[in-house]
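the sequence and its predicted three-dimensional model are supplied below.
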Amino acid sequence: MNAVNESWLSAADSGVLRLITAGSVDDGKSTLIGRLLYDSKGVFADQLAAISRSKYKRAAASEIDLSLLTDGLEAEREQGITIDVAYRYFATPLRKFIVADAPGHEQYTRNMVTGASTAEVAVILIDASRVRDGKLLPQTKRHSALAHLLGLRHIVVAVNKMDLVGWDPQVFERIRAAYAELAAKLGIAHFHIVPMSALEGGNVVRRSEHTPWYDGLPLLALLENLPLGGPLPRAEARFFVQWVIRHDGHAVDDFRGYAGRLAAGTLAVGDAIKVLPAGATARVARLVQFDRDVDAVHAGDSVAVVLDRDIDVSRGDLIVAQDAPLRVAREFEAELCWLDQRALSPVRQYWLKQGTRLTQARIKAVHTRRDIQELQDVGAGGALAMNDIGRVTVTTREALALDPYDEQAATGAFILIDAATHQTAAAGMVR
């Protein structure tokens, strides 16, 4: 993230909501984001002029093709599809937003996983004109399952293109019932649903005159009022050491600090800590940020931690509260979202990266694969292909400090890297 975007985030005084749009092909995800940008005055005049002159414009001559505001790759504009995740930023008087536009094609499901990994809200689009007999499209199911799997706090269902079905309330109610059934199967306890037209703008920023039967908020007002994520029920400190700082090692008052970013919880001077996986204990003597000492730091802060005694601490070690109930193990079960074009093979060697720790790993067993069509686990046959989600047993060369992903994502998430090709092979969640 560049310096301009960093300063934009630091200026936030009303909170920043991170969201991702997902759903099937041609549900209108890029157009919806374009509409949000356009109606919230988040588009410059020269950008509008550029897309109006685009040779890939698909709207009528007098209209703006809002999808071109996010589909920036040449191949995306040429084919009229979204291939990679596009991030956009906009703000209203009430809140700032970071929004990711995820591809709808099944072959790019892995891109949705990366986009959703840092989001709090998933906006699942459904094309009202394409739902027949209450049957939702496969990608709607897949993306909803992934949003729930990744622990997103809010699911918002945007029933788009209601203008193509005459804003018929019965169509909307059938889709609401179909999604409620899907949510029950997936374990989604609550979701919001909005009838809208991204192309016309109805119920996106302004309320549509065609929906007197809808008593909810337009989409943007709903997003402005969703509660931001607070601390998890067990939000103890999780601090991966990124760099060991040593100054004036020959002097009596030499400096030894451990720099990194506090991934979760709070850390304060005087706290009793332990360093995992070794288990050595100490107390926090100082917390140094740039050229000043502070009394405490919170999740998201970068800091150098100075301990009250010299112990063995290296890059990749994890500093936690002394009584934190983490499991330290070399073997564990996890769910993998397979991202690589090369299928998983238990005989291949992978690197596992958790925070700043990197260690060799193997997949000891593949237990099940999640069938998105039937919404249940099935036999995996010992392998996972690109875009598959499966339950596996992982073994690692070095011990890892582990939390269940749904309790503490900082120590419950990891990636696998193919040792031969150096491609990111999978995103994993400890279960």
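In hand now; what should we look at? Numbers count the residues shown, from 1 in each chain.

please count neighbours and contacts with C-alpha atoms only from this point.
OK.

which parts of the stretch 201-350 of the chain are strands?
Under the criterion DSSP state E, counting those that start in this stretch, the stretch 201-350 of the chain carries strands at the ranges 238-247, 255-264, 266-268, 272-276, 280-289, 292-294, 296-298, 302-307, 318-321, 327-338, 350-354.

how close does the residue nearest the centre of the chain sit to Leu339?
With the centre of the chain defined as its mean C-alpha position, the nearest residue by CA atoms, centre = their mean is Ser117, 2.0 Å away. The gap separating Ser117 from Leu339 is 13 Å, by CA to CA, to the nearest Å.

now do Thr92
35 Å.

what about those two, which has more around it?
Each of Thr92 and Leu339 has its neighbours counted (other CA atoms under 10 Å); Leu339 has more, 28 against 14.

let's bring in a second one:
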Amino acid sequence: MSPATTLLRFATAGSVDDGKSTLVGRLLHDSKSVLADQLEAVEAASRGRGQEAPDLALLTDGLRAEREQGITIDVAYRYFATPRRRFILADTPGHVQYTRNMVTGASTAELTVVLVDARNGVVEQTRRHAAIAALLRVPHVVLAVNKMDLVDYAEPVFAAIAEEFADCAARLGVPEVTAIPVSALAGDNVVEPSARMDWYGGPTVLEHLETVRVAGAPDLLPARFPVQYVIRPQTAEHPDYRGYAGRIEAGSLHVGQEVRVLPSGRTSRISRIDLLGRSVSRAVAPQSVTVLLEDDLDIARGDLIAPAEAAPEPSRDIRATVCHLADQPLTPGRRVLLRHGTRTVRALVRGIDSRLGLDGLTHHPAPDGLGANDIGRVTLRTAEPLPLDAYGDCRPTGAFLLIDPADGTTLTAGMNGDPAAGPGTAGAADVRPC
């Protein structure tokens, strides 16, 4: 494999029993990405359940509760590679109760595979997953119409589902959708082309994953460096060492660069960058580094270092699109903690502006609150100014979490601004039912 082989992060989503874990297992098995001992363990577990053939879903459903219930509960991460590309896969739960885990798995994905059971078509959870993909600005969506073997591999069934999903995706503002008919159980169009669907001339799932265009170099964005820790060794060798450690979330930093520290707004220049125990002239996302500045500024954990000419403007007023994750509702007037990068501040929910109805994909204004798995728009006021980017411009520094100050429970995942184009943008999606 070439060292220059690109990396694709992708997630799977879909309703319960649509076959996500089976699809992932088939993908790993047929691409020869499963070790012999893993396959032996799956075969043994399958025999213990009275199954003659190995249940490939067990390759990802690793929790005991998942295997007992036959559903995915947690996000299962898998790493595999082909000669053309490396992959990080997040197999996310389909049950509505675990939608919060789908948000977690898709938050860093560049592609989402949404599975639909060919017998059931597009259901509410399908629309919810499409809305979350749009909300998180996932650049590519694959509609995998699964279990085609149970509908006699009928092209009209696939075409109708692809058309309905195309309309849903366009109204949500999903930028690109590719529809593929598959049978994960039989292996049709997962890794190898199907001889039973000669009416389909598009790529298999793996072929599309290997060839889809991924995002450009991470240093194309303005630099964003949240400070995690201030290093002051105070040794005889380095008596004046004062470094700011963290991970570059976007862009690149270089020695001599003029930077601004937020939210204070003070400026300085980078005098040194330490990476893995050595000094370098330049570092790029997502490297973890220690940055030293020419001036002795008051900088603490939670501050953000950005280029002086391209720094976000700190603000205490936030209008955001959110996905509520907790069982307890989010209501106007509620006091919460807001975590942005490495900074946590007190915040007030000033208003719930609207809630997205998954039936007609329209926003209902001024609801009483947001329940578990609801998607809506909110207005917040923070106790301290925060340097948030628009989520559409920079995902790492445009996202935040709302936390219950009483027990630390994560309440809501938020995206600053209006990341999805939203309803009424028909035609915005480039849907290709190949």
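Noted; the coordinates are in hand. From a predicted model like this one, the values you see are computed outputs, not experimental measurements.

that older thread, let me see the contact set for the residue nearest to the centre of the first structure.
When contacts are counted by CA atoms under 8 Å, 6 or more residues apart in numbering, Ser117 of the first structure touches Leu150.

could you do the one 4 residues further on as well?
With CA under 8 Å, 6+ apart as the criterion, the residues that contact Val121 of the first structure are Leu17, Arg18, Leu19, Ile20, Leu152, Arg153, His154, Ile155, Val156.

strands - which of those land there?
Of the positions in the contacts of Val121 of the first structure, Leu17, Arg18, Leu19, Ile20, His154, Ile155, Val156 sit in strands, assigned by DSSP state E.

the second structure: which residue goes with the fourth one?
In other words, Ile20 of the first structure. Ile20 of the first structure maps onto Ala11 in the second structure, with residues paired by TM-score structural alignment.

again with the fifth one
In the second structure, the position corresponding to His154 of the first structure is occupied by His140, as judged by TM-score structural alignment.

what's the neighbour count on whichever residue in the second structure pairs up with Glu106 of the first structure?
For Glu106 of the first structure, the aligned position in the second structure is occupied by Val96, per TM-score structural alignment. Val96 of the second structure has 18 neighbours, counted by other CA under 10 Å.

ok, for Val96 of the second structure, nearest residue in space, not its chain neighbours?
By the measure of CA to CA, 6 or more residues apart in numbering, the closest residue to Val96 of the second structure outside its immediate chain neighbours is Gln125, 7.0 Å from it.

average gap between the helix or strand where that neighbour lies and the first structure?
Element membership of Gln125 of the second structure [criterion: DSSP states H and E] is helix 124-135. Mean deviation of helix 124-135 of the second structure from its aligned counterpart in the first structure after superposition (mean CA distance after the TM-score superposition for the first structure): 0.8 Å.

would you mark the buried spots in that helix?
Within helix 124-135 of the second structure, the residues that qualify as buried by neighbour count (16 or more other CA atoms under 10 Å) are Gln125, Thr126, Arg127, Arg128, His129, Ala130, Ala131, Ile132, Ala133, Ala134, Leu135.

how about stretch 392-405 of the first structure?
Taking 16+ other CA under 10 Å as the basis for neighbour counts, the residues of stretch 392-405 of the first structure that come out buried are Val392, Thr393, Val394, Thr395, Thr396, Ala399, Leu400, Ala401, Leu402, Asp403, Pro404, Tyr405.

so which of the residues you listed comes closest to Leu219 of the first structure?
Set against Leu219 of the first structure, the nearest of these by CA to CA is Tyr405 (29.5 Å).

any idea how far the closest one is from Gly80 of the first structure?
Computed with CA to CA, the distance linking Tyr405 of the first structure and Gly80 of the first structure is 36 Å.

and if you look at Arg342 of the first structure?
Plainly put, Arg342 of the first structure is 27 Å away from Gly80 of the first structure if you go by CA to CA.

and Val347 of the first structure, by the same measure?
Per CA to CA, Val347 of the first structure is found 40 Å from Gly80 of the first structure.

quick one: map Pro233 of the second structure onto the first structure.
Pro233 of the second structure maps onto His247 in the first structure when the alignment is built from TM-score structural alignment.

my error: substitute Tyr79 of the second structure in the last question.
Alignment of Tyr79 of the second structure against the first structure is given by TM-score structural alignment, with Tyr89 as its counterpart.

the closest residue in space to its match that isn't next to it in sequence: helix or strand, and which one exactly?
With CA to CA, 6+ apart as the criterion, Tyr89 of the first structure has its nearest non-adjacent residue at 4.8 Å, and that residue is Ile98. In this assignment (DSSP H and E), Ile98 of the first structure forms part of strand 96-101.

Arg224 of the second structure is in contact with Asp303, isn't it?
No - taking CA atoms under 8 Å as the contact criterion, Arg224 of the second structure and Asp303 are not neighbours in contact, 10.5 Å apart.

ok, back up a step: Arg370 of the first structure: which of the ones in strands among the contacts of Val121 of the first structure is nearest?
In terms of CA to CA, no member of these lies closer to Arg370 of the first structure than Ile155, at 20.4 Å.

go ahead and confirm the closest one touches Ala189.
No - Ile155 of the first structure is beyond contact range of Ala189, at 9.7 Å (criterion: CA under 8 Å).

who has more neighbours, the two?
Relative neighbour count places Ile155 above the other of Ile155 of the first structure and Ala189, with 22 against 11, counting by other CA under 10 Å.

for Leu23 of the second structure, give me its contacts.
By CA under 8 Å, 6+ apart, the contact set of Leu23 of the second structure is Ala57, Ala184, Leu185, Val190.
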